[in-house]
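A.B. asks: Give me coordinates for this.
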Amino acid sequence: MVNQDDPRVLRTRQLIREAFSDLLQKKGFDSITVKDIAQKASINRATFYAHYEDKYDLLEEITEQAFHKMYPEEVMNANEFTDEICSQLIILTYNYIVTFYKICGWDSKSIGTIVDEKIKKMLQETIGNIFLKDKTFRMEDNINTKIISAMTCSAIYGAAYSWFRDGKNDQTDLLLDIVRPYIMNSLNIYRNIDE
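C.D. replies: Sure, this is the predicted structure:
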């Protein structure tokens, strides 16, 4: 097992990620092989396999790192699901989709499915963590939190993806004006309301 904190390991992993990203733009995911990545990174295949199981494992790591880098600090530290947090999650998700498809294009269905599922999972976890800290929600148990997080995630991701596919790239304010009230009004059903 490699020491993840060793500067040589970090450098090698960075070379692999950069080679992979470059190849994605030129070849597309489906036609990239581990041999291609290793050659581009100037390493041998055994070195690649010392760091990653396969190109899918590498893709998941890159997806996760890129998505987390885009998280505003306010979202990471949120204790309440406010209008502002909702807006930031919508824009974050939309911007990630735009960035991903600019790099990879529409032609790779397998990579799109993998990345979409990974992003949805991370978005749902983020929303769920905020709901668990938000004292204004009356969630009887973790099952409720998980289901409501999944529904909120689906609304955000579905709207952002649809907005991108419809080519409304310069109208993110309108996206927020449509999606945020829908989500926040839906969530009000689960808020503790003083009677």
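
A.B. asks: all contacts plus neighbour counts: C-alpha atoms, from now on.
C.D. replies: Will do.

A.B. asks: Now do the helices in the protein.
C.D. replies: For the chain, the helices defined by DSSP state H occupy 7-26, 34-41, 45-51, 55-70, 73-76, 83-104, 109-133, 142-165, 172-187.

A.B. asks: Could you tell me the angle between the first one and helix 83-104?
C.D. replies: Okay, so that is helix 7-26. When axes from the mean of the first three to the mean of the last three C-alpha atoms, to 10 degrees is applied, the directions of helix 7-26 and helix 83-104 differ by 70 degrees.

A.B. asks: Next, the buried residues of helix 7-26.
C.D. replies: By 16 or more other C-alpha atoms under 10 Å, the buried positions in helix 7-26 come out as 9, 12-13, 15-21, 23-24.

A.B. asks: Same question for the longest one.
C.D. replies: By neighbour count, with 16+ other C-alpha under 10 Å as the criterion, the buried positions of helix 109-133 are 111-112, 115-116, 118-120, 123-132.

A.B. asks: Show me what it is packed against.
C.D. replies: helix 55-70, helix 142-165 (3 or more C-alpha pairs under 8 Å, 6 or more residues apart in numbering; DSSP states H and E).

A.B. asks: one more to line up against the first:
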Amino acid sequence: MEDFPYLDKRVQKTKQDLYSVFFELLKQKNYAQITIKDIIQLAECSRGTFYAHYNNKDDLLNEIIHFLFKKMVKAYRSSYINKASINIQKLVDEPLNLLNHFMHYGECYQLLLGNNIQIDFRDKITDAIISLYLKEFDIQSTSDKKKVDVNLLKRYSAYGLAGLILDWIIDDFPIEPYKFSIELMKTIQYSLGTIQIKN
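C.D. replies: Sure, this is the predicted structure:
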């Protein structure tokens, strides 16, 4: 983990250490078995330092998820910054930045999706992608010009994208990001035409 939006370098290091330690512990035991004592001993920090930032381990977990999703949104948006619309049929590998994000933080995502943690993280990622897709895009037309419920088409596309990416993460990235991004675009292009970017 890196790139914390804090000016104080000590806070940056503390949070980086706590994030790293959290995932190290999650490799070894179930989330329910991880204690504050485990975290502070492995991070070599005091109980007071931990409680200066978090009330409990759930706060740490939620901050980690928020951090990852903030990075995910930034990666997702990077391919269409300063654009008013996108012609889906002309795109080639636009999901690449998003896929690179998931691969960069791959172990973190895999652990959060794994059996050692009993949270609905798969649903959280799916909801985050769908929410972003519905909020940012407005489908203008479909490739075959048939009349469809645009909201249903948007949700169908968003669920499909989220599901394919989640399978890719869980399967330990069997296709490298660039090739997978091209395959994703081919799949999306099969049913979509032009989308308008909402401001």
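
A.B. asks: can you count the residues close to residue 51 of the second structure?
C.D. replies: 12 (other C-alpha atoms under 10 Å).

A.B. asks: which residues touch the corresponding residue of the first structure for residue 188 of the second structure?
C.D. replies: Residue pairing (TM-score structural alignment): residue 188 of the second structure is matched to residue 183 of the first structure. Contacts for residue 183 of the first structure (C-alpha atoms under 8 Å, 6 or more residues apart in numbering) come out as 152, 155.

A.B. asks: What's the average distance for stretch 89-101 of the first structure when superposed on the second structure?
C.D. replies: Taking mean C-alpha distance after the TM-score superposition for the first structure, the mean distance separating stretch 89-101 of the first structure from the aligned residues in the second structure is 5.2 Å.

A.B. asks: tell me the most buried of the helices and strands packed on helix 109-133 of the first structure?
C.D. replies: Among those, ranked by average contacts under mean count of other C-alpha atoms under 10 Å, first place goes to helix 142-165 (a mean of 18).

A.B. asks: Compute the inter-axis angle for that one and helix 172-187.
C.D. replies: Compare the direction of helix 142-165 of the first structure with that of helix 172-187 by the same axes, to 10 degrees and you get 160 degrees.

A.B. asks: and the buried residues of helix 7-26 of the first structure as TSV, adding distance to residue 50 of the first structure?
C.D. replies: Output for the buried residues of helix 7-26 of the first structure, formatted as TSV (distance: C-alpha to C-alpha, whole Å):
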residue	distance to residue 50 of the first structure
9	10
12	10
13	10
15	14
16	12
17	14
18	17
19	16
20	16
21	19
23	20
24	21
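
A.B. asks: between the residues you listed, which is closest to residue 55 of the first structure?
C.D. replies: For the buried residues of helix 7-26 of the first structure, the closest approach to residue 55 of the first structure (C-alpha to C-alpha) belongs to residue 20, at 8.5 Å.

A.B. asks: residues in contact with the equivalent of that closest one over in the second structure?
C.D. replies: Using TM-score structural alignment as the criterion, residue 20 of the first structure maps onto residue 22 of the second structure. By C-alpha under 8 Å, 6+ apart, the residues touching residue 22 of the second structure are residue 39.

A.B. asks: OK, contacts around the closest residue to residue 95 of the second structure other than its chain neighbours?
C.D. replies: In this structure, residue 95 of the second structure finds its nearest non-sequential neighbour in residue 181, 5.3 Å apart by C-alpha to C-alpha, 6 or more residues apart in numbering. Applying C-alpha under 8 Å, 6+ apart to residue 181 of the second structure gives the contacts 92-96, 99.

A.B. asks: again, only using 6 Å
C.D. replies: Listed by C-alpha atoms under 6 Å, 6 or more residues apart in numbering, the contact set of residue 181 of the second structure reads 93, 95-96.

A.B. asks: In TSV: those, plus distance to residue 149 of the second structure.
C.D. replies: TSV is the format used below for the contacts of residue 181 of the second structure (distance: C-alpha to C-alpha, whole Å):
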residue	distance to residue 149 of the second structure
93	27
95	25
96	28
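
A.B. asks: Out of these, flag the one nearest to residue 81 of the second structure.
C.D. replies: Among those, residue 95 lies closest to residue 81 of the second structure (C-alpha to C-alpha), at 13.1 Å.

A.B. asks: For the closest one, grab the count of nearby residues.
C.D. replies: Each residue near residue 95 of the second structure was counted by other C-alpha under 10 Å, and the total is 23.

A.B. asks: Quick check: the corresponding residue of the first structure for it vs residue 149 of the first structure, distance?
C.D. replies: Correspondence of residue 95 of the second structure to the first structure, assessed by TM-score structural alignment: residue 87. Noted for residue 87 of the first structure: a distance of 15 Å to residue 149 of the first structure, by C-alpha to C-alpha, to the nearest Å.

A.B. asks: what's the answer for residue 173 of the first structure, then?
C.D. replies: 23 Å.

A.B. asks: One more: residue 76 of the first structure?
C.D. replies: Using C-alpha to C-alpha, residue 76 of the first structure is found at 16 Å from residue 149 of the first structure.

A.B. asks: what about the closest residue to residue 91 of the second structure other than its chain neighbours, neighbour count?
C.D. replies: Among residues not flanking residue 91 of the second structure along the chain, residue 185 sits closest, at 6.9 Å (C-alpha to C-alpha, 6+ apart). Using other C-alpha under 10 Å, residue 185 of the second structure is surrounded by 20 other residues.
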